[in-house]
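Peer 1: based on what follows, work out the 3D shape:
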Amino acid sequence: MSGRTVVVTGGTRGVGAGIARAFAAAGAEVLTCARRPPEVPVPGAEFRPLDLRDPAAVREFFGGLGRIDVLVNNAGGTPYRRLAEADAERHARVVELNLLAPLAASLAAHDGLSRARGSVIMIGSVSGGRPSPGSAAYGAAKAGVENLARSMAVEWAPDVRVNTLVVGMVRTERSHLHYGDEDGLAAVARTVPLGRLADPADVGAAAVFLASDAAAYISGASLLVHGGGERPAFLDAATADRPAADRTTADRPTVDRET
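Peer 2: Alright, predicted model coming up:
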């Protein structure tokens, strides 16, 4: 990535910081932007303040860049909030940050990316492909991001490639807010086929790959970075495949199981 300029939105902590570090380690000039500066500076990355929900400020920011080769739309997130516990305006703010802000940033960066024949990397989520109780607006926005990326990949080809990283559970400095203490984190990790939560560096490595020449023919794709996914809950509830000795009489099937 030497000689290339990479912008990582929300690249000041967690997954975003991991992505910024990965690009810096690959030799890129990295610029991160967020509303607040990082509590811990990201080595090799320059920070500039930006509210991504302000379209005029976003246009000014990208218009002032001399060059941009890669845009990583990472900024996003949501508090835990059940649908009926908030009004539509609060849920709309989640959609604004997680769907409309990446769209605004991509549009503002389009001309620069076209000149560089660069790429956009959307940071999606497994929440966009399954029910997301407690974060329904976030899941809907992430589903939209993945679809948006596929449409952008068609409209902006061949000058700009657009792909999505569909990210699963990641261990960051704020993981305890989602999964609890170390016991909770360990229990959650056991639900992942690879036996652990992702590290931000795992996501960063995948982002560098999608932006690299090795992925020059990849566009409109969704790359799953989720450790193998989530074990279906019904497998732990079903009794049909348990050893006979482990079943109660009530557990034993009386009819053939459908395949």
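Peer 1: use CA for all of it now, contacts and neighbours both
Peer 2: OK.
Peer 1: isn't residue 146 right up against residue 120?
Peer 2: No - if you go by CA atoms under 8 Å, residue 146 and residue 120 don't touch, sitting 11.9 Å apart.
Peer 1: so which of these two has more stuff around it?
Peer 2: The residue with more neighbours, out of residue 146 and residue 120, is residue 120; 30 against 26, by other CA atoms under 10 Å.
Peer 1: separation between that one and residue 9?
Peer 2: Computed as CA to CA, to the nearest Å, the residue 120 to residue 9 distance reads 12 Å.
Peer 1: could you find the closest non-adjacent residue to residue 136?
Peer 2: Distance criterion CA to CA, 6 or more residues apart in numbering; nearest residue to residue 136, sequence neighbours excluded, is residue 83 at 7.0 Å.
Peer 1: how much space between that neighbour and residue 216?
Peer 2: Taken as CA to CA, the span from residue 83 to residue 216 is 41 Å.
Peer 1: mind listing the strands for the protein?
Peer 2: 5-9, 29-34, 45-49, 70-73, 119-125, 161-167, 222-225 (DSSP state E).
Peer 1: and the last one, what other elements does it pack with?
Peer 2: Contacts defined by 3 or more CA pairs under 8 Å, 6 or more residues apart in numbering; DSSP states H and E place strand 222-225 against strand 161-167, helix 200-211.
Peer 1: at 6 Å instead, please
Peer 2: Packing partners of strand 222-225 (3 or more CA pairs under 6 Å, 6 or more residues apart in numbering; DSSP states H and E): strand 161-167.
Peer 1: alongside the first, I'd like the structure of this one:
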Amino acid sequence: MSPSSNGSEARAPRSAIVTGGTRGIGRTIAVRLVEAGYQVLVCGRRTPDDLPEGVAFTAADVREPAEASALVSAAVSRFGRLDLVVNNAGGSPPAPAATVSPNLVTAVVRLNLLAPFFVAQAANAVMQDQPGGGLIVNIGSVSAIRPAPGTAAYAAAKGGLEVLTRALALEWAPNVRVNLVTAGVVRTEENAAHYGDEEALAAVAATVPMGRMATPDDIADAVLLLASPLAGYMTGAGLLVDGGGQLPRYADTARPSPAG
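Peer 2: Modelled structure (predicted):
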């Protein structure tokens, strides 16, 4: 069933693009989509050493409008249609706002805000004219609502992505739905190295009400929910996948003492 279908018609196999789908969260999303019956094309700037079974790859720098458009064309050429786009590519190294270079600020905004716009624009041109329309899911970050030191450009770009999601949903409905998954602290190989050793990771997990960091599968679950018929009326919406946020510093003192 296509992501925008009202349940009256079935289309199989469905097809999807996952940007930045060669590693981390994007790779897990791609694998889960294949398991759900999708044909999946992932992209990255460099060819990966390996790909999961059933996942195709094309090289693309989605920060460039022409390459974003070529990525969508490649998917349509390979699959015949495009049902789902997951704008997952993103990230930023930590950089103090007082000293971060203009070049890095520009690069962070291009990757985390402009690239999703370029891919979505190209995808919409295809989805608007195909039976069943389509779905675009942007992967956001809690940095947009709870920025940490060293993330000013990244937080601003992800905040922009939230607004972009609502704006595109408004313009492109009803044929194309656009939604957002806001990811909390996710444990991947990349950010595990950023946070430090297991003790440091445990300390981060202890700040989350659910008692653990998110996994890439938690984010993939949210994408699959939005791509399912259960979310057929959702557009311009955001799913916050952060385990309840972060406990405030005073949480331990505010908790009632055990009885007796």
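Peer 1: what's the TM-score once they're superposed?
Peer 2: Scored against TM-score structural alignment, normalised by the length of the first structure, the superposed chains reach a TM-score of 0.88; 241 aligned residues with a CA RMSD of 1.6 Å.
Peer 1: which residue in the second structure lines up with the residue nearest to residue 136 of the first structure?
Peer 2: Alignment note (TM-score structural alignment): residue 83 of the first structure maps to residue 97 of the second structure.
Peer 1: out of everything not next to it in sequence, what's closest to residue 185 of the first structure?
Peer 2: residue 179 (5.7 Å).
Peer 1: give me the aligned partner of that neighbour over in the second structure.
Peer 2: Aligned counterpart of residue 179 of the first structure in the second structure: residue 195 (TM-score structural alignment).
Peer 1: distance of that match from residue 179 of the second structure?
Peer 2: Taking CA to CA, one finds residue 195 of the second structure at 29 Å from residue 179 of the second structure.
Peer 1: next, count neighbours for residue 64 of the second structure.
Peer 2: Using other CA under 10 Å, residue 64 of the second structure is surrounded by 16 other residues.
Peer 1: sorry, back to before: in TSV, list the strands of the first structure along with distance to residue 202 of the first structure.
Peer 2: TSV is the format used below for the strands of the first structure (distance: least, CA to CA, whole Å):
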stretch	distance to residue 202 of the first structure
strand 5-9	16
strand 29-34	18
strand 45-49	18
strand 70-73	15
strand 119-125	13
strand 161-167	10
strand 222-225	8
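Peer 1: can you check which of those gets nearest to residue 240 of the first structure?
Peer 2: Residue 240 of the first structure lies closest to strand 222-225 among these, at 30.5 Å (CA to CA).
Peer 1: against the second structure, where does the closest one fall?
Peer 2: Using TM-score structural alignment, strand 222-225 of the first structure pairs with 238-241 in the second structure.
Peer 1: next one: the matching stretch to chain centre, how far?
Peer 2: 11 Å (CA atoms, centre = their mean, to the nearest Å).
Peer 1: buried residues in that stretch, which are they?
Peer 2: Residues of stretch 238-241 of the second structure classed as buried by neighbour count (16 or more other CA atoms under 10 Å): 238-241.
Peer 1: go on, stretch 188-195 of the first structure?
Peer 2: Going by neighbour count (16+ other CA under 10 Å), the buried part of stretch 188-195 of the first structure is 188-189, 191-192.
Peer 1: residues touching the residue nearest the centre of the second structure, list them.
Peer 2: Computing the C-alpha centroid of the second structure and ranking residues by CA atoms, centre = their mean puts residue 139 first, at 2.1 Å. Neighbouring residues of residue 139 of the second structure by CA atoms under 6 Å, 6 or more residues apart in numbering: 87-88, 180-181.
Peer 1: if we use 8 Å, what do you get?
Peer 2: By CA atoms under 8 Å, 6 or more residues apart in numbering, the contact set of residue 139 of the second structure is 86-88, 180-183.
Peer 1: over to residue 212 of the first structure?
Peer 2: residue 1.
Peer 1: swap in residue 180 of the second structure?
Peer 2: By CA under 8 Å, 6+ apart, the residues touching residue 180 of the second structure are 137-140, 162, 165, 236-239.
Peer 1: go on, residue 150 of the second structure?
Peer 2: 94-97.
Peer 1: and what of residue 113 of the second structure?
Peer 2: Contacts of residue 113 of the second structure (CA under 8 Å, 6+ apart): 157-158, 160-161.
Peer 1: just checking, what packs against the helix or strand hosting residue 78 of the second structure?
Peer 2: For residue 78 of the second structure, the enclosing helix or strand under DSSP states H and E is helix 65-79. Under the contact criterion of 3+ CA pairs under 8 Å, 6+ apart, helix 65-79 of the second structure touches strand 14-19, strand 38-44, helix 115-127.
Peer 1: out of those, which one sits most buried?
Peer 2: strand 14-19 (a mean of 26; mean count of other CA atoms under 10 Å).
Peer 1: kindly name the residues of the first structure that line up with that one.
Peer 2: Using TM-score structural alignment, strand 14-19 of the second structure pairs with 4-9 in the first structure.
Peer 1: now the longest helix along the first structure on the second structure. Mean distance?
Peer 2: Secondary structure assigned by DSSP state H gives helix 136-155 as the longest helix of the first structure. When the second structure is overlaid, helix 136-155 of the first structure sits 0.6 Å from its aligned residues on average, using mean CA distance after the TM-score superposition for the first structure.
Peer 1: what span of the second structure is that helix aligned with?
Peer 2: The aligned range for helix 136-155 of the first structure is 152-171, by TM-score structural alignment.
Peer 1: could you do stretch 46-56 of the first structure as well?
Peer 2: With TM-score structural alignment as the criterion, stretch 46-56 of the first structure aligns to 56-66.
Peer 1: buried ones in that stretch?
Peer 2: Buried residues in stretch 56-66 of the second structure, counted by 16+ other CA under 10 Å: 56-58, 60-65.
Peer 1: what do you get for stretch 179-196 of the second structure?
Peer 2: Under 16+ other CA under 10 Å, the buried positions of stretch 179-196 of the second structure are 179-188.
Peer 1: need these in JSON lines (columns: distance to residue 113 of the second structure).
Peer 2: Shown next, in JSON lines, are these (distance: CA to CA, whole Å):
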{"residue": "179", "distance to residue 113 of the second structure": "14"}
{"residue": "180", "distance to residue 113 of the second structure": "13"}
{"residue": "181", "distance to residue 113 of the second structure": "14"}
{"residue": "182", "distance to residue 113 of the second structure": "14"}
{"residue": "183", "distance to residue 113 of the second structure": "16"}
{"residue": "184", "distance to residue 113 of the second structure": "18"}
{"residue": "185", "distance to residue 113 of the second structure": "19"}
{"residue": "186", "distance to residue 113 of the second structure": "20"}
{"residue": "187", "distance to residue 113 of the second structure": "23"}
{"residue": "188", "distance to residue 113 of the second structure": "22"}
